[in-house]
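Provide a 3D model corresponding to the input given below.
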Amino acid sequence: MNEMVNISRTDYFPTMVYQFDLPDPDGLNAQLIDLIYREREADKLGVTKSNTAELGSWHSNTNLHKSKDYSAILSHIHEVGGHISDELGYARDHELSVTTMWSIINPPGNGNRMHVHPGAIWSGVYYVQTPEASGDIEFVDPRTALLMNQPKYLPKRKRPRNCWTKVNYKPVAGRMLFFPSWLYHGVDSNMATAPGRNADRVIISFNINQVKKK
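Reported below is the predicted structural model:
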């Protein structure tokens, strides 16, 4: 068998997903649960975007970041944004700041359609309440060519990560994910069987842009 020499490989254009787990999130999550259900009580219709409102999914307005009630979670989001700015070498006269933020309650049977977030650099989700089987978030390969004409792989063998065409994250209460706003993503239907509103999947989502430092 001849050895192949002088072969090198370089990977370009990565799709980055950041994960951050808050330490001891239970107290904060309890506060957020109360706030979010109060928001729904005050605005029962909410808005319709990627959520399945016709099945009972509720989506708040997108200005939660302007309320002092959400300052604690906003502080954590900006902390992660600062880390990303430093790691990726973003301009130091700008900072990553939340420009829209909202909450979603997905009762059993509800999910979120595949979508992107125009007009932002980064988007993210913070998991407030995540009963078992409440719906994974799925990211899909943004490279259309590979979705249209996929190569064949060895059967019953896990593909290298660089060859995946989708990836799923199980929701975990107290966990935050950041991902590029152009990355297509959706949420599986909530199949939780817990009693009452304990079966609801409750999240806070947000968009982030660079803003000039004051």
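
Please count neighbours and contacts with C-alpha atoms only from this point.
OK.

For Ile204, which non-adjacent residue is closest in space?
Spatial nearest neighbour of Ile204, excluding adjacent residues (CA to CA, 6 or more residues apart in numbering): Ser103 at 4.3 Å.

so that neighbour sits right up against Val128, yeah?
No - contact criterion CA atoms under 8 Å: Ser103 and Val128 do not qualify, at 9.6 Å.

Need the overlap of contacts for those two.
202-204 (CA atoms under 8 Å, 6 or more residues apart in numbering).

which helices and strands sit right next to the helix or strand hosting the residue nearest to Ile204?
Assigned by DSSP states H and E, Ser103 belongs to strand 94-106. On a contact count with 3 or more CA pairs under 8 Å, 6 or more residues apart in numbering; DSSP states H and E, strand 94-106 meets strand 58-59, helix 71-88, strand 201-212.

Flag every buried residue along the longest one.
Of the residues in helix 71-88, those buried by neighbour count under the rule 16 or more other CA atoms under 10 Å are 73-74, 77-78, 80-81, 84-85.

and what of stretch 55-72?
Judged by neighbour count (16+ other CA under 10 Å), stretch 55-72 contains these buried residues: 56-62, 64-65, 70.

go on, stretch 160-180?
Neighbour-count burial for stretch 160-180, counted by 16+ other CA under 10 Å, picks out 171-180.

quick revisit: from the buried residues of helix 71-88, which is closest to Ser8?
Ile84 (29.2 Å; CA to CA).

structure for this one too, so we can compare:
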Amino acid sequence: MALRTLFVTPIYEASLTTDRFFENFNAEILEACRMLEAEDSAGRAWCREHGYGGYTSYASLNDLPQRASVFGDLKSRLDRHAKAFAQALSFDLGGGRLKLDSLWVNVLKPGAAHTGHIHPHSVISGTYYVETPPGASALKIEDPRLPLMMAAPPRRPDAPEEAQPFVYLQPSPGTVYMWESWLRHEVPANRARTPRVSVSFNYGWR
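Now for the predicted structure:
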């Protein structure tokens, strides 16, 4: 008997902790995130209006790499990883390339969550994790075939990771996750006593 695994859903995982001066770099990003949370009144207003538990610059600021040099440094690092992921995915980009379209800060307060969603009009999406206190939310990834399974039985609890309908990825400071933007994902309720801080991003094809 042969069992072939087809139509896999790759998740790219890397860590920036091996970079020189990581501790200073990550501390500077955290400081920049806190500064934006304090100063971005439009972002805080959007969060209140849309019930976001904490702060995000998603709907208010689109120039973070120009606004603070540390976000420019982060972009340079992410560009290298996005290129490696695209190669691993065997993308044929023709004469184009992947370009960072958006970069935004997330400060998820205790008890808050981010419901399931995808990132339309993007190719690769992901998150860099700045601060993940004990109890901080994992990244919950959903099997994209779920809407088509209809009468399929559930998987056993001891099923291998690649057979599970949901996988929970637990990041630490410095972790980078990337995935194809059509993949549905969510952030369960933050069980930490302090906020979970991250920087998310999208790459488009230009």
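
Can you give the structural similarity as a TM-score?
The TM-score (TM-score structural alignment, normalised by the length of structure 2) is 0.85; 196 aligned residues with a CA RMSD of 2.3 Å.

okay if I get the shared contacts of Ser103 and Val128 of structure 1 as a markdown table plus neighbour count and distance to Leu28 of structure 1?
Shown next, in a markdown table, are the shared contacts of Ser103 and Val128 of structure 1 (neighbours: other CA atoms under 10 Å; distance: CA to CA, whole Å):
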| residue | neighbour count | distance to Leu28 of structure 1 |
| --- | --- | --- |
| Val202 | 26 | 13 |
| Ile203 | 25 | 13 |
| Ile204 | 22 | 12 |
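
can you redo the residues you listed as TSV with distance to Gly109 of structure 1?
Converted to TSV, these look like this (distance: CA to CA, whole Å):
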residue	distance to Gly109 of structure 1
Val202	14
Ile203	16
Ile204	19
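
Could you dump the buried residues of stretch 160-180 of structure 1 into TSV and include distance to Leu147 of structure 1?
Below are those laid out as TSV (distance: CA to CA, whole Å):
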residue	distance to Leu147 of structure 1
Pro171	25
Val172	29
Ala173	32
Gly174	33
Arg175	29
Met176	28
Leu177	24
Phe178	23
Phe179	20
Pro180	19
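
Now the two most distant members of those residues.
Ala173 and Pro180 (21.4 Å).

which stretches of structure 2 form helices?
22-39, 41-50, 64-67, 69-88 (DSSP state H).

The ones you listed: which one's closest to Ala112 of structure 2?
Taking CA to CA, helix 41-50 is the member of those nearest to Ala112 of structure 2, at 11.8 Å.

Who are the packing partners of the closest one?
Short answer (3+ CA pairs under 8 Å, 6+ apart): helix 41-50 of structure 2 packs on strand 54-56.

Give me the range in structure 1 that the strand it packs on lines up against.
The aligned range for strand 54-56 of structure 2 in structure 1 is 57-59, by TM-score structural alignment.

How far does the matching stretch sit from its chain's centre?
Averaged C-alpha coordinates place stretch 57-59 of structure 1 at 16 Å from its chain's average position (CA atoms, centre = their mean, to the nearest Å).

just stretch 163-181 of structure 2 next, same as before
Remark: stretch 163-181 of structure 2 is offset 8 Å from the chain centroid, using CA atoms, centre = their mean.

same question, stretch 140-148 of structure 2
17 Å.

List of residues touching that stretch?
Residues external to stretch 140-148 of structure 2 that are found in contact with it (CA under 8 Å, 6+ apart): 164-169, 183-188.

From those residues, pick the one nearest Tyr203 of structure 2.
Ranked by distance to Tyr203 of structure 2 (CA to CA), the contacts of stretch 140-148 of structure 2 are led by Leu183 at 13.9 Å.

list the contacts for that closest one?
Shown in contact with Leu183 of structure 2 (CA under 8 Å, 6+ apart): 118, 141-144.

now, among those, which is nearest to Val70 of structure 2?
Within the set of these, Ile118 lies nearest Val70 of structure 2; the separation is 26.9 Å, counting by CA to CA.

so who does the counterpart of the closest one in structure 1 touch?
Alignment note (TM-score structural alignment): Ile118 of structure 2 maps to Val116 of structure 1. Taking CA under 8 Å, 6+ apart, we find Val116 of structure 1 in contact with 181-185.
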